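1. structural data only, the sequence is not supplied:
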């Protein structure tokens, strides 16, 4: 492999387009090829970003010997087959969230990654936001002490995407807001907590808006001849092997009076606490029996740009990314457990043996 990492993009939609823009700004990478199930869309993106080659299919791109790494930015049900085939073809992979539509297919991705010896990185750009990096720095310096409780979530009041399309079909998406935006908050919180091992989950999901074609948002293209069989709100309590707990709440649509629609994370530690709500970060501690609250300043840098740089650096230096294949698998296991708990009404124990 040359010093320039040649990237192939699978998926010419909005997310794929964001990746194209980020990688084109890097000196150590070149977006060398693109493909999409709708080839005219790929051809349009190729013109916009000066991408030299449009492949006729994902398989053709994956078999291209000049491509070093691929970005998989397609609907959820295609994540596992494309990531696994990419790894078998000797490509490094930047995989959009969620890792897969369920933990079983996510496990197969992990196995393929281990067998290939290639890099597989999850594209969780929220870890790279300025406030996230600033807060992680505070945690690594020990300022929060031991984090024993966390609360995270994202309430959208009227934001169901693409009603009737793959977004709202369980067999194509793997779920609703829980696997769509909830996985972002789950991943970020686990990262902040030091990636403790989840041991039990209790959760409930609801579908009060989607089946009535209510709560529709602006993202995605509706298919009114389609169907809706996912949740539009989920809530869960996750327990970890170190005794810590995480409360997770997410919605695409909800009568959430008084609640912000900004994503949020609250961390409670033995020495201090911290929060990120939208673009605002804060820390709190007690000094001389007085509550001291401070503003957390974000670090500089574009999140997606930094994430792309990290992916390229991992390939060039042969190092594991901070968003590993195991982190993606762990997220999927927790999500599966929440759905199972909602169906059975029981707590779900997670066995990691």
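-> Yep, it's here. Because the structure is predicted, anything quoted here is derived from the model rather than measured.
2. okay, CA-based contacts and neighbour counts for the rest of this
-> Will do.
3. okay, strands next: where are they in this protein?
-> Secondary structure of the chain, counting by DSSP state E: strands at 5-10, 29-35, 69-72, 92-95, 120-122, 147-155, 198-206, 233-240, 245-251, 264-269, 273-277, 280-287, 290-296, 348-349.
4. can I get those strands in a markdown table with mean neighbour count?
-> Formatted as a markdown table, the strands of the chain follow (neighbours: other Cα atoms under 10 Å):
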| stretch | mean neighbour count |
| --- | --- |
| strand 5-10 | 26 |
| strand 29-35 | 24 |
| strand 69-72 | 27 |
| strand 92-95 | 26 |
| strand 120-122 | 28 |
| strand 147-155 | 22 |
| strand 198-206 | 21 |
| strand 233-240 | 21 |
| strand 245-251 | 24 |
| strand 264-269 | 22 |
| strand 273-277 | 21 |
| strand 280-287 | 16 |
| strand 290-296 | 12 |
| strand 348-349 | 18 |
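5. adding distance to residue 106, write the ones you listed out as TSV.
-> Shown next, in TSV, are those (distance: least, Cα to Cα, whole Å):
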stretch	distance to residue 106
strand 5-10	19
strand 29-35	23
strand 69-72	14
strand 92-95	11
strand 120-122	12
strand 147-155	23
strand 198-206	17
strand 233-240	20
strand 245-251	21
strand 264-269	25
strand 273-277	29
strand 280-287	33
strand 290-296	35
strand 348-349	19
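6. got another one to weigh against that:
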């Protein structure tokens, strides 16, 4: 990290995610400002970070910021990000890029026109185990990757029924655009940002509206089950331009084990990546990578190995990357607006398919 970087960075949206990002910024020695329409949210911010907070993004942007981190509900990503970039402010947008493909394209267009840094918060790419798997892929360890089996499923993990997460108008969708978007992002990361030729998919909403829903793994408050017009699970089959295929299983709620895994099927070797994380202590947190081979030396045999590495905090690493990019005026090569737009296109195609 550029240890000499001392920047003025705003955070728009002072909920759980915004306060967490503000803590990281402060830990890295940055001056943090905040903005939120809620007086309670601004009060919470003031108790932890001081009184440099404002009711509107516009008032925040008038403070001469170097950059802004946007952690608002998805619907507001586009207006906040585009205003900031037009004012010459670099932006970091918490995933997804936007609530709709149209708004995502608008952000990408303004980023290009203003030549501002626009980074998007897909933190999984920064996990050590994901970086190691990508290293093996880039060196053709697996041969030709034929198929990837991916799943991100919570046993009971709707993020607050009746919140903006369960409103299609505000969020843009449900489980797919909330957690499934991480799966699509990692698939593109592992498969060199390949284009998708064909998609078959099904979306469902089986659990979110139930009065008998078991409140176990949610971090948000359980509120109004009537404001739930989004999907809580998705199954998809993707065929890429190079004939690689992938299955995607995503669920906020399912009668199965909580999991976030990727199985790589290559012509020379395979892998199982497990990055399962949960919203509370109902299950273990995993960061593991296993490699699988079959060899003939001496006698035919299987060779299974486990990768050992340090666990790291991907949220800190992505913010550190953003700070470096702003300080040096060098756009990052990872989590770019173009990569995020590619993810959004696939999400949009899955929704259009249903």
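-> Right, received. Where do you want to start? Predicted, not measured: the structure shown is a model, and the values here were computed from it.
7. picking that back up, and the strands of structure 1: which comes nearest residue 60 of structure 1?
-> Closest of the strands of structure 1 to residue 60 of structure 1 is strand 29-35, at 8.9 Å (criterion: Cα to Cα).
8. am I right that residue 309 of structure 2 is in contact with residue 130?
-> No: if you go by Cα atoms under 8 Å, residue 309 of structure 2 and residue 130 don't touch, sitting 10.9 Å apart.
9. out of the two, which sits in the more crowded spot?
-> Neighbours of residue 309 of structure 2 and residue 130, each counted by other Cα atoms under 10 Å, are more numerous for residue 130; the result is 20 against 12.
10. mind checking how far the more buried one is from residue 152 of structure 2?
-> Using Cα to Cα, to the nearest Å, residue 130 of structure 2 is found at 15 Å from residue 152 of structure 2.
11. for residue 219 of structure 1, find the nearest of the strands of structure 1.
-> strand 245-251 (14.5 Å).
12. just give me the mean distance for the closest one relative to structure 2.
-> Taking mean Cα distance after the TM-score superposition for structure 1, the mean distance separating strand 245-251 of structure 1 from the aligned residues in structure 2 is 0.9 Å.
13. aligned partner of residue 200 of structure 2 in structure 1?
-> Using TM-score structural alignment as the criterion, residue 200 of structure 2 maps onto residue 202 of structure 1.
14. ok, its match - contacts?
-> 236-238, 337-338, 341-342, 346-348 (Cα atoms under 8 Å, 6 or more residues apart in numbering).
15. if you set the cut-off to 10 Å instead, what comes out?
-> By Cα atoms under 10 Å, 6 or more residues apart in numbering, the contact set of residue 202 of structure 1 is 235-239, 247, 334, 337-342, 345-349.
16. what of residue 203 of structure 2?
-> Residues counted as contacts of residue 203 of structure 2 (Cα under 10 Å, 6+ apart) are 174-176, 230-236, 250-251, 350-351, 353-354.
17. ok, 8 Å please
-> 231-235, 351, 354.
18. of those residues, just say which sits nearest to residue 300 of structure 2.
-> residue 235 (37.0 Å).
19. excluding sequence neighbours, find me the nearest residue to the closest one.
-> residue 249 (4.8 Å; Cα to Cα, 6 or more residues apart in numbering).
20. go ahead and confirm the one you found touches residue 148.
-> No: counting by Cα under 8 Å, residue 148 is not a contact partner of residue 249 of structure 2; they are 11.5 Å apart.
21. from memory residue 186 of structure 1 sits against residue 152, does it?
-> Yes: between residue 186 of structure 1 and residue 152 there is a contact under Cα under 8 Å: 7.4 Å.
22. overlap in contacts of the two?
-> residue 248.
23. where exactly do the helices run in structure 1?
-> 14-24, 39-49, 58-62, 79-88, 103-116, 130-140, 170-173, 177-180, 182-192, 303-317, 325-344 (DSSP state H).
24. between the ones you listed, which gets nearest to residue 255 of structure 1?
-> Nearest of the helices of structure 1 to residue 255 of structure 1, taken as Cα to Cα: helix 177-180 at 15.1 Å.
25. distance to residue 226 of structure 1 added to the helices of structure 1, as TSV?
-> Listed next are the helices of structure 1 as TSV, based on distance: least, Cα to Cα, whole Å:
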stretch	distance to residue 226 of structure 1
helix 14-24	22
helix 39-49	23
helix 58-62	26
helix 79-88	22
helix 103-116	25
helix 130-140	38
helix 170-173	12
helix 177-180	18
helix 182-192	24
helix 303-317	33
helix 325-344	22
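26. for these, which one ends up most surrounded?
-> Among those, helix 177-180 has the highest mean neighbour count (mean count of other Cα atoms under 10 Å), at a mean of 26.
27. how close does it sit to structure 2?
-> Mean deviation for helix 177-180 of structure 1: 0.7 Å (mean Cα distance after the TM-score superposition for structure 1).
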